[in-house]
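*Asks:* One predicted model, sequence on top.
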Amino acid sequence: MAAPKVLISDKLSAAAVQIFKDRGIDVDFQPDLGKDKDLLLAAIPHYDGLAIRSATKATQKIIEAATNLKVIGRAGIGTDNIDKEAASKAGIIVMNTPFGNMITTAEHAIAMMFAVARQIPEASASTHAGKWEKSKFMGVELTGKTLGVIGAGNIGGIVCDRARGLHMKVMAYDPFLGEEKAAEMGVKKVELDELLANADFITLHVPFTDQTANILSAENIAKTKKGVRIINCARGGLVDEEALAEALKSGHVAGAAFDVFAVEPATNSPLFNLPNVVCTPHLGAATTEAQENVALQVAEQMSDYLLTGAVSNALNMPSVTAEEAKIMGPWIKLSGHLGNFAGQVNEEPITAINILFDGEASDMNLKALTAAVIAGIMKKANPDTNMVSAPVIAKERGIQVSTTKQDQSGSYDGYVKVTVVTEKMERSIAGTVFSDGKPRFIQIKGINLDAEIGEHMLYTTNKDVPGIIGSLGQTLGEHNVNIANFTLGRSAARDQAIALLYVDEEVTAPALKALADTGLFQKIKTLKFEV
């Protein structure tokens, strides 16, 4: 089997390139390729992975041309340069490295806070100019001041810790921050309006989303305490720069420090050339340590995925560790088979998918198992569907997906049951993984059985009457179809019955017609599985 091929189209460290090589990846290091979209477009079809920083733009056009691409790895946090929707539809995992530059970005925010508090850049420029304007640059202390942190996640949490070390009072606005966690961090959890009204300094540490865009709008800036100083080292677009410039000119805001801007590269901003405004060119992650850390991290993450299936820090797929991948591998395969069965036997538009996880299965990574089920169902419509693209496709089609977990309720240590709902009916199938690691179907339409899963299978439904087994065996034999495994089940004597056969080769059209001509079967369906 050929080694996976990875293209590095931006500048990454030699150590990161070596990680790919040491892991057996065929790596192509072209650090300037990402700047030329036409060259990138021509090259991208040949690669399984693309490692980038911010210079490469993974646009929809690039992604559509990337016919073999499985993963895009961004060395850094921001993924604004990647069309994540297009990648998800194409089944391409998008990874970033959220932890490699946390310390560096948090330290930059603290440094910017010091700089604006003591007007250090202006004082430095004045002194370099041969002036000695000691009385002009009157600053404020940080000790005892209130810092309002908008977003108390990874980076925001570090800022909170450093600020407490500076003896600042810290309050945080974060909808996902619990009271217990806030107490553990030593911060006061508040709503946004309370933070705006009381903070002497405000620092932002949230991603740019529909919910956070212009979170410091003109209206919210007006709610801030007079004399506040605002720091943004997170993402451009979180603050209305025009409104902030007006507040700075009026004196309502005493100062601002910005590392990120609504439009980058920022060559013209309303904040430029205003007194006591510190601006840096997106330097949050610009330290030697951080650049090395994120490069090494993205190389490890991409290698893990391409070689073992382990998923870390993916933005469009549940993370699965290498250890989880080993344990969950058979269960992910089972989930895919269950979905694939439901998709192949169903002939009507699906409106809902309900998944029950029982016992051992309920303790696993349910997002990954759910994605595998949906992917299996969607393969009938699109064979290229995978665990990344399937949830997107289901959502686009308006299919409602629900999951339930329960303690062990039967004779199996755990099982997964999938029910698909259409306008006319519901159809369910359940399966488990035996101790040998092999998935089995254990229930179809409420009828218990124990069926081994093979590449080629035949599924039939019928009334429970004599002659079914003989008819199946004789007809398939006459058409040179060899039966590897034969499983039967029924709801009750002389009631509904099913048969599931694992055969060595695909059942031919003439064989299917011959079975139908017997008049014994209500449904006859050939099935195919990737085993």
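*Replies:* Right, received. Where do you want to start?

*Asks:* switch to C-alpha atoms for all contacts and neighbour counts from now on
*Replies:* Fine.

*Asks:* those strands in the stretch 1-150 of the chain, which residues are they?
*Replies:* 5-8, 26-29, 49-52, 71-74, 93-95, 146-150 (DSSP state E, counting those that start in this stretch).

*Asks:* Would you mind telling me which of those is nearest Ala430?
*Replies:* Closest of the strands of the stretch 1-150 of the chain to Ala430 is strand 93-95, at 28.4 Å (criterion: CA to CA).

*Asks:* helices or strands up against the closest one?
*Replies:* Judged by 3 or more CA pairs under 8 Å, 6 or more residues apart in numbering; DSSP states H and E, strand 93-95 is in contact with strand 71-74, helix 84-89.

*Asks:* Point out the most buried one among these.
*Replies:* strand 71-74 (a mean of 26; mean count of other CA atoms under 10 Å).

*Asks:* and Gly236, that's in a strand?
*Replies:* No. Gly236: not assigned to a strand; according to DSSP: H, G, I helix; E, B strand; the rest coil it is coil.

*Asks:* Included below, for side-by-side comparison, is a second structure:
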Amino acid sequence: MVFSVKTFNNINQLGLKELGNDFQIDGDRSDNPDAYIIRSQNLHDVSFPKNLKAIARAGAGTNNIPIDKATEAGIVVFNTPGANANAVKEAVIAAILMSARDYISAAAWANTLKGDDVPKQIEAGKKQFAGTEVRGKKLGVIGLGAIGSRIANDARRIGMTVYGYDPYVSIEAAWNISHHVRRVRDIKEIFANCDYITVHVPLTDDTKNTFNASAFAQMQKGTTIINFARADLVDNTALFEAIETGVVKRYITDFGTEELLNKDKITVFPHVGGSTAEAELNCAIMASQEIRQFMETGEITHSVNFPNMHQALTAPYRITLINRNVPNIVAKISTAVSEVNINIANILNRSKGDYAYTILDLDETDHTKIKTLVDAFEASDNIIRVRLIKGNK
């Protein structure tokens, strides 16, 4: 079977090779594909084609995807956590070093000089850019996931004292964090103690405006804020006031808005933190692997709207179901199978919020009976999407 994939935003072609020979990329069926692979494409005003089963975001953030709308349509949304983590880490470390020495302003000033005596002008004016070293300074890292944990470890290696805050840190990330990083239980400890603060959390209702007037009021004067996560984590009105009063020495962000541009003590980068050749390739590879695994086996890895699901496909047929998370649904699924006299080889059901995903492996080779079962599932009010996958037997 050949699957159709539509891509957006110039996905790395080498990474797309991970899809394999059974995938047609941007071909004749791209108006009604099985899957999307995207980067920054905004899908909020897009009508999803009926055949669309999966969307893979080649990156970590999924704010450009209407998750609820996709879930209701039975579309599994994937992201690629960690694929660009090293790129963002390096960008943040660079931002810390540049801000400590004010390299950006220094370079801009040097490029305004004219005349045969430029060397003398430089020597006379360079004192205004005398900075500080980062060794011995305190860095607060909010969010200790794939990116934050790397920043914490590398900042410690260049001599910084690192505080880390993340009440939801995963076991995998925790294992990778140096024991020298000071884990704090209250974000206020970050605000009160750190010379530099960098944030690496998703944008949610709880994290929006993490940096607000109350947060800035707890900080010491001369704090540098670095935001390579999401624009709305910072309340700009409160930020401007904190800069005016000297609480914030510099704000460095990868998310530009008109009100932030050409402001003293604010440095705006054009969303390039994760934009390296290596990161784009890694994201494309991971997104392609996720789509291939899902389309060929029904297994799910790194979905943001459905649980991770892994079960080796050894039965003649596999049916996957996206269903509403209602009482007795598993029992009803099992009953439907028994009514067509089919034996269940394996069944796996997990829920996430109001929806659930079921992998149903069937010890049956009679395609007529399988088709009858698929029809029964498709007629159910609580089952949103049904997929039939043929095994190797």
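*Replies:* Good, I have the coordinates. Source: prediction; values computed, not measured.

*Asks:* Kindly provide the TM-score of these chains.
*Replies:* Here the TM-score for the pair of chains, by TM-score structural alignment, normalised by the length of the second structure, is 0.78; 349 aligned residues with a CA RMSD of 3.7 Å.

*Asks:* Relative to Ala115 of the first structure, which of the helices and strands packed on strand 93-95 of the first structure is closest?
*Replies:* Closest among those, using CA to CA: strand 71-74, at 30.2 Å.

*Asks:* quick one: the closest one aligns where in the second structure?
*Replies:* The aligned range for strand 71-74 of the first structure in the second structure is 54-57, by TM-score structural alignment.

*Asks:* Same check on stretch 194-210 of the first structure?
*Replies:* Using TM-score structural alignment, stretch 194-210 of the first structure pairs with 189-205 in the second structure.

*Asks:* Likewise for stretch 137-149 of the first structure?
*Replies:* Residue span in the second structure matched to stretch 137-149 of the first structure, by TM-score structural alignment: 129-141.

*Asks:* in the match of stretch 194-210 of the first structure, what counts as buried?
*Replies:* 189-203 (16 or more other CA atoms under 10 Å).

*Asks:* Tell me the one of those residues nearest Leu19 of the second structure?
*Replies:* The closest of those, once distances to Leu19 of the second structure are taken by CA to CA, is Pro202, at 28.2 Å.

*Asks:* Do I have it right that that closest one meets Gly61?
*Replies:* Yes. With contact defined as CA atoms under 8 Å, Pro202 of the second structure and Gly61 form a contacting pair (7.2 Å).

*Asks:* Without its sequence neighbours, what residue ends up closest to the equivalent of Gln220 of the second structure over in the first structure?
*Replies:* Alignment note (TM-score structural alignment): Gln220 of the second structure maps to Lys225 of the first structure. For Lys225 of the first structure, ignoring the flanking residues on the chain, the nearest one in space by CA to CA, 6 or more residues apart in numbering is Ala197 at 5.1 Å.

*Asks:* Correct me if wrong, but the one you found is in a strand.
*Replies:* No. Counting by three-state DSSP, Ala197 of the first structure is not part of a strand but helix.

*Asks:* mind listing what it touches?
*Replies:* Lys223, Thr224, Lys225 (CA atoms under 8 Å, 6 or more residues apart in numbering).

*Asks:* Please name the residues that touch the first one.
*Replies:* Under the criterion of CA under 8 Å, 6+ apart, the contact list for Lys223 of the first structure reads Asp193, Leu196, Ala197.

*Asks:* show me where the stretch 1-150 of the first structure has helices.
*Replies:* For the stretch 1-150 of the first structure, applying DSSP state H, counting those that start in this stretch gives helices covering 14-22, 37-43, 60-65, 84-89, 102-118, 120-128.

*Asks:* To Phe258 of the first structure, which of those lies closest?
*Replies:* helix 102-118 (7.9 Å).

*Asks:* ok now that closest one, how far from the chain's centre?
*Replies:* Computed by CA atoms, centre = their mean, to the nearest Å, the separation of helix 102-118 of the first structure from the middle of its chain amounts to 29 Å.

*Asks:* which of the residues in the helix or strand hosting Tyr459 of the first structure are buried?
*Replies:* Under the criterion of DSSP states H and E, Tyr459 of the first structure resides in strand 456-463. Neighbour counts over strand 456-463 of the first structure (16+ other CA under 10 Å) mark His456, Met457, Leu458, Tyr459, Thr460, Thr461, Asn462, Lys463 as buried.

*Asks:* next helix or strand past that strand?
*Replies:* Immediately after strand 456-463 of the first structure, counting by DSSP H and E, sits helix 468-478.

*Asks:* That next one: how far from the chain's middle?
*Replies:* That offset, for helix 468-478 of the first structure, works out to 48 Å (CA atoms, centre = their mean).

*Asks:* orientation of it relative to strand 456-463 in degrees?
*Replies:* 140 degrees (axes from the mean of the first three to the mean of the last three CA atoms, to 10 degrees).

*Asks:* Can you spell out the matching residue range in the second structure for helix 468-478 of the first structure?
*Replies:* Going by TM-score structural alignment, helix 468-478 of the first structure sits over no part of the second structure.

*Asks:* Would you confirm that Asp22 of the second structure contacts Met1?
*Replies:* Yes. Under the criterion of CA under 8 Å, Asp22 of the second structure is in contact with Met1, at a separation of 6.6 Å.

*Asks:* For those two, indicate the residue with more neighbours.
*Replies:* Asp22 (12 against 8; other CA atoms under 10 Å).

*Asks:* Now do the contacts for the closest residue to that one other than its chain neighbours.
*Replies:* Spatial nearest neighbour of Asp22 of the second structure, excluding adjacent residues (CA to CA, 6+ apart): Val2 at 4.7 Å. Residues in contact with Val2 of the second structure (CA under 8 Å, 6+ apart) are Asp22, Phe23, Gln24.
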